[in-house]
Structures are given as structure tokens and as C-alpha cells.
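**Q** Provided below for reference: sequence and predicted model.
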Amino acid sequence: MSEVARDPLYRRHRYPAEIIAHAVWLYFRFPLSLRMVEDMLASRGIIVTHQTVRSWAEKFGRHFAREIKRRSAGCLGDKWHLDECVVAINSKKQWLWRAVDQDGFVLEGLVQSRRNAKAAKRLMRKLLKAQGRTPRVMITDKLRSYDAARRDLMPGVEHRSHKGLNNRAENSHQPTRRRERIMKRFKSARQLQRFVSIHDPIANLFHFPRNTLSSAQHRDLRNAAMQIWNKIACVAAA
């Protein structure tokens, strides 16, 4: 095991840091189940259980996501697209509120049991605290709760309320929907919140607007993202 693999982050873990970080990367980077990741590692001679992959994803994924968010603070866009989608958990409706910027980077995801002005205010407070600034413009669908919350918290911010303008936020729910199908539904609101809080920052790191990039530019950005990932995960580059 290399010196970098003995980083304190991986203390008391039997497997090398490279294996742990790769398993976490696979799970959050692609729509894979825990058992799929287990099989992919087994195909390379790495025998771990899906329960081990789950514990790695929760412990190290949280650390990696926190570090990615710290590095991206202040670098994301000033146009906020806000949207909410319903997620059925144990036959009860939960609402996943999400905000993305004009480039499709996820700013915040928040699971709540309500779809009203109080819930919209809670999302906006988290956004303001995390971003440290108000947006230049806020775009939402026709839900009136957004405007009620905006008037209280950000009265000077321009608000555009039109369903056709908010495709970017609506599309941001698709990765969660895919994972929901693979996991055969989330088991609790806490599990959903934990997943999006880790998944979204990692997805941001590997989010590239392919329709505006050449193949060479995409490769360069992907390589740069992997270098950042390796540095955050404290592993040597392959």
C-alpha cells in the first residue's frame, strides 16, 4: 500500500484507499445498485459485500461531497432554477425540492413532507446560507409558494414564473428517478436526503455541457475532474 493510501481518512480500513474511492465513485457516478458495484469489483478480483460498499458510500461519500462543495463555493451561477418533484416513500408523498444554476449544476436538494410557502422558505434559506449571496434572477414553475417565500427573503430578486422556462431544474430530477427505479424505491425520507446530499456534489464535479464542447475539450475536463477526485480521495492517480 502506498504512503498516500495510508491517509488518516482510511484508518482502520483493510482495503487500500484506491479500492474504496473507486467503489464510491462507481456508486455515485453511475446509476448502479450496491450489488452491481459488488459484482464489478468482483470481476477485478476484489471481493467485498454490498453491505461494505454501502458503508463506504455513506462514510466516504459524505466526506468527498463535503470537500467538493467547499471547493465550489462561490463558483456556481447566479441564476437559480427551482423545482420540486414528488417521491413516494412507504405510500406517503415526500417532496424533493431542488435548485440548479443556469449551467445545470445542482445548488441544493432538500427533502420535505410539504409543498407550501414554509417549505419553499426553508429551501431558500439553505440556498442563501450555502451560496452566500442572492441570485440575479430566480426561475420557477407556477407554484405560488415560491413567490411568497421570495417576497419575504429576497424581495429585490427578479422572479420569472413560467413552466416552459424551468426545464433545467425539472431535468435535474432524472438521476434521482433512475436511482429510485434501481433501488426499487427509497425506504425513507432520511435515506433520500442522504443520497442526494452526496450524489449531487459528486455529479457536479463530473457535469460537463457536452453540447457546447468538442471531444478534446470534454476529455480535458474529464481528466481534470478525475485529478480533483483523486486529490479529494487522497489516492494516487492511475
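**A** Looks like it came in fine.
**Q** drop to CA atoms for contacts and neighbour counts, all remaining ones
**A** Will do.
**Q** longest single helix anywhere in this protein?
**A** The single longest helix within the chain, with elements called by DSSP state H, is helix 50-72.
**Q** first-to-last residue distance for stretch 157-167?
**A** End-to-end distance for stretch 157-167, by C-alpha to C-alpha, to the nearest Å: 20 Å.
**Q** which parts of it count as buried, going by neighbours?
**A** Across stretch 157-167, burial judged by 16 or more other C-alpha atoms under 10 Å covers H159, R160, S161, N166.
**Q** distance from that stretch to the middle of the chain?
**A** Mean-position distance between stretch 157-167 and its chain equals 22 Å (C-alpha atoms, centre = their mean, to the nearest Å).
**Q** what residues does it touch?
**A** Stretch 157-167 is contacted from outside by 81-83, 134-142, 147, 150, using C-alpha atoms under 8 Å, 6 or more residues apart in numbering.
**Q** closest to P209 among these?
**A** Using C-alpha to C-alpha, H81 is the member of the contacts of stretch 157-167 that sits closest to P209, with 16.6 Å.
**Q** may I see the PyMOL selection of the buried members of the contacts of stretch 157-167?
**A** Listed next is the PyMOL selection for buried residues among these, using 16+ other C-alpha under 10 Å:
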select buried, resi 81+82+83+134+135+138+139+140+141+147+150
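**Q** and the two most separated of the contacts of stretch 157-167?
**A** T134 and K142 (20.8 Å).
**Q** stretch 151-170: end-to-end distance?
**A** With C-alpha to C-alpha, one end of stretch 151-170 sits 23 Å from the other.
**Q** from Q227, how far out is the residue nearest the centre of the chain?
**A** Centroid-nearest residue in the chain: D200, 0.6 Å away (criterion: C-alpha atoms, centre = their mean). D200 sits at a distance of 19 Å from Q227 (criterion: C-alpha to C-alpha).
**Q** which strands and helices lie in contact with the helix or strand following the longest helix of the chain?
**A** Counting by DSSP states H and E, the next helix or strand C-terminal to helix 50-72 is strand 79-89. When contacts are defined as 3 or more C-alpha pairs under 8 Å, 6 or more residues apart in numbering; DSSP states H and E, strand 79-89 packs onto strand 92-100, strand 137-140, helix 167-171.
**Q** okay, pairing it with this:
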Amino acid sequence: MKKASVSVLLSAEAPISFKGYRFPPDIIRYAVWLYYRFPLSLRMVEEMLAARGIELTYETVRCWATKFGLAVAKRIRSTAPGRGDKWHLDEVVVTIHGRKHWLWRAVDQHGAVLDVLVQSRRDKAAAKRLMRKLLRRHGCPRVIVTDKLRSYAAANNELGLNVEHRQHKGLNNRAENSHQPTRVREKVMRRFKSARHLQRFTSVHAQVSNLFMHCRYSANAQQKRQARKHAFKAWETVTGNPMLDRIAA
């Protein structure tokens, strides 16, 4: 996406308002960043802030994450560059209070998460909902890669998609590996509390992970530092004024 387009999108959206909160916006941004960027529980974030002399409760962190998480994810998505045209789709079961839910995920060929969708079923209707959501946000792909679940092919046929569809479990490792951070967070958080909680958390977590994706896989230290610098700058753009420098001080 061109810089002019990014500026237009940012100016069109209302800035994230932190008015009425007792803590400064820098601390709120930092807490939200810690929670969604790293595999930390709410109590871990509370303790890390306490180590910096910031006394609050984990419930406060939860309220901040709920209040500002989706707004941050929306702004990250609107300013993100164009995603790849090769989609990897996969689904994984998540048990919530003894009931099975299916987390459907779409990833492009570069590893960026395109979208996630929590469904109660693993059938054609659920696959079609995911495909409609992807087509609305990202347009039509060049290639779709899935495992051998027949629901994908049935959904594509019903939607009239005339794209190459590769069905092979071994080709879909990128999507399957993308589930791993969710599994880690599920363990740290001692399971998700509801399907709504799972949808909200994974929607925000996916976009924050996309923003910092290249910080881990750069070829050398210099490129990694440069990627991290760009990621922090993008974070400051979508959340407001810089926060990390003041927190570190």
C-alpha cells in the first residue's frame, strides 16, 4: 500500500482516545503491547509493570486489553501492506468448557495471518463463512492450499471460485504452524473462557504478530534491528505517541 493511502486511512479513522483513565496513555499502550505481543498472562503483565513501579491489578490490564485491543487490530489491518495471493487455510479444535469449537485460520505465503474465525462446526457452511470473510477483505487469491477436508472444495464450488486449489496435508505446514502461538497462549491463560473470548483474542493477537513478524526471521542482526525499528514505529503510528522510550526511562 502506498504511503498516501496509509495516511488517508489513518486520518479517516478516529484516534484511539485514552481520556478519562487514571493512568497515562503510555502505560496503557505498554500493557496492551505486552499482553498481545508475548505469551504472558494478565497476572504476569501486572507483575512486570509492578517491577517498574506501576501498581495496578491484573483486572485493569484485562479491561485495557478488551477496550483497546480490537481498535489497535483494526488500525494495524488498515495500514498493513497488501497481503500475498496464495492462501493457506486450516482449522484446529479448541475445547471450551468441555465443548469443541473450531478455530479457522488463513495465512498467506509469507506467514502473515489474513484472518481467523471461530465456529462451532467443521463443515461446508463454516468454510464458506471463512471464505466470504477473506474475499471481502482481501479479494480473490491466486492459489488456495488446504488439507484434505472436503468442506473447503465444497465451499469453493458453491461460491463459484475459479482458482487453483491444492489439497495436500504436507503443503499446508505454514497454516498448521501458525496455530502454535495460540496453543501456547491457551496454556498460559489456562484455556479460553468462551468462543467470544477466543475470537476477540486471536483477532488482535494475529494482527500484532503480523506487525512484529519479521523481527524474528531476519537474516542477520542488523536486518533484525531494522525490522524491529520499523515495527515499533508502526505500533506508535496506530496507537498514538511513542510509549516505550518513556516507559524504559
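**A** Thanks, I have the structure now. Predicted model, so just to flag it, every value in this text is computed and none were measured.
**Q** picking that back up, run the chain-centre distance for the longest helix of structure 1.
**A** That offset, for helix 50-72 of structure 1, works out to 11 Å (C-alpha atoms, centre = their mean).
**Q** residue in structure 2 paired with C85 of structure 1?
**A** Aligned by TM-score structural alignment, C85 of structure 1 pairs with V92 of structure 2.
**Q** surely that match meets A106?
**A** No - between V92 of structure 2 and A106 there is no contact, the gap being 11.6 Å when judged by C-alpha atoms under 8 Å.
**Q** higher neighbour count, the two?
**A** A106 (27 against 16; other C-alpha atoms under 10 Å).
**Q** residues touching that one, list them.
**A** W87, H88, L89, D90, V113, L114, D115, V116, A175.
**Q** now those residues in JSON lines, with distance to R52 of structure 2?
**A** Below are the contacts of A106 of structure 2 laid out as JSON lines (distance: C-alpha to C-alpha, whole Å):
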{"residue": "W87", "distance to R52 of structure 2": "42"}
{"residue": "H88", "distance to R52 of structure 2": "41"}
{"residue": "L89", "distance to R52 of structure 2": "41"}
{"residue": "D90", "distance to R52 of structure 2": "40"}
{"residue": "V113", "distance to R52 of structure 2": "33"}
{"residue": "L114", "distance to R52 of structure 2": "35"}
{"residue": "D115", "distance to R52 of structure 2": "35"}
{"residue": "V116", "distance to R52 of structure 2": "34"}
{"residue": "A175", "distance to R52 of structure 2": "37"}
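**Q** so the spatially most distant residue from the centre of structure 2: helix, strand or coil?
**A** Among the C-alpha atoms of structure 2, the one most distant from their mean position (C-alpha atoms, centre = their mean) is that of G53, at 29.6 Å. Assigned with DSSP: H, G, I helix; E, B strand; the rest coil, G53 of structure 2 falls in the coil class.
**Q** corresponding residue for R29 of structure 2 in structure 1?
**A** Aligned partner of R29 of structure 2 by TM-score structural alignment: A21.
**Q** meant to ask about N162 of structure 2
**A** By TM-score structural alignment, N162 of structure 2 lines up with G156.
**Q** distance of its match from R98 of structure 1?
**A** 21 Å.
**Q** ok, these two, which is more surrounded?
**A** The neighbour count for G156 of structure 1 versus R98, taken as other C-alpha under 10 Å, is higher for R98 (24 against 13).
**Q** that one: what's its closest spatial neighbour, skipping adjacent residues?
**A** The shortest distance from R98 of structure 1 to any non-neighbouring residue, by C-alpha to C-alpha, 6 or more residues apart in numbering, is to G109 (4.4 Å).
**Q** mean distance, the helix or strand where that neighbour lies to its aligned residues in structure 2?
**A** Element membership for G109 of structure 1, per DSSP H and E: strand 106-112. Following superposition, strand 106-112 of structure 1 is found to deviate from structure 2 by 0.3 Å on average (mean C-alpha distance after the TM-score superposition for structure 1).
**Q** so which elements touch the next helix or strand after that strand?
**A** Per DSSP H and E, the first helix or strand lying C-terminal to strand 106-112 of structure 1 is helix 117-131. Under the contact criterion of 3+ C-alpha pairs under 8 Å, 6+ apart, helix 117-131 of structure 1 touches strand 106-112, helix 144-153.
**Q** and the angle for helix 117-131 of structure 1 with strand 79-89?
**A** Here helix 117-131 of structure 1 runs at an angle of 130 degrees relative to strand 79-89 (axes from the mean of the first three to the mean of the last three C-alpha atoms, to 10 degrees).
**Q** what are the contacting residues of helix 117-131 of structure 1?
**A** 73-74, 97, 107-108, 110, 112, 134, 144-146, 148-150, 153.
**Q** how about 6 Å then?
**A** S145, Y146, A149 (C-alpha atoms under 6 Å, 6 or more residues apart in numbering).
**Q** can you tell me which of those has the most neighbours?
**A** Y146 (26 neighbours).
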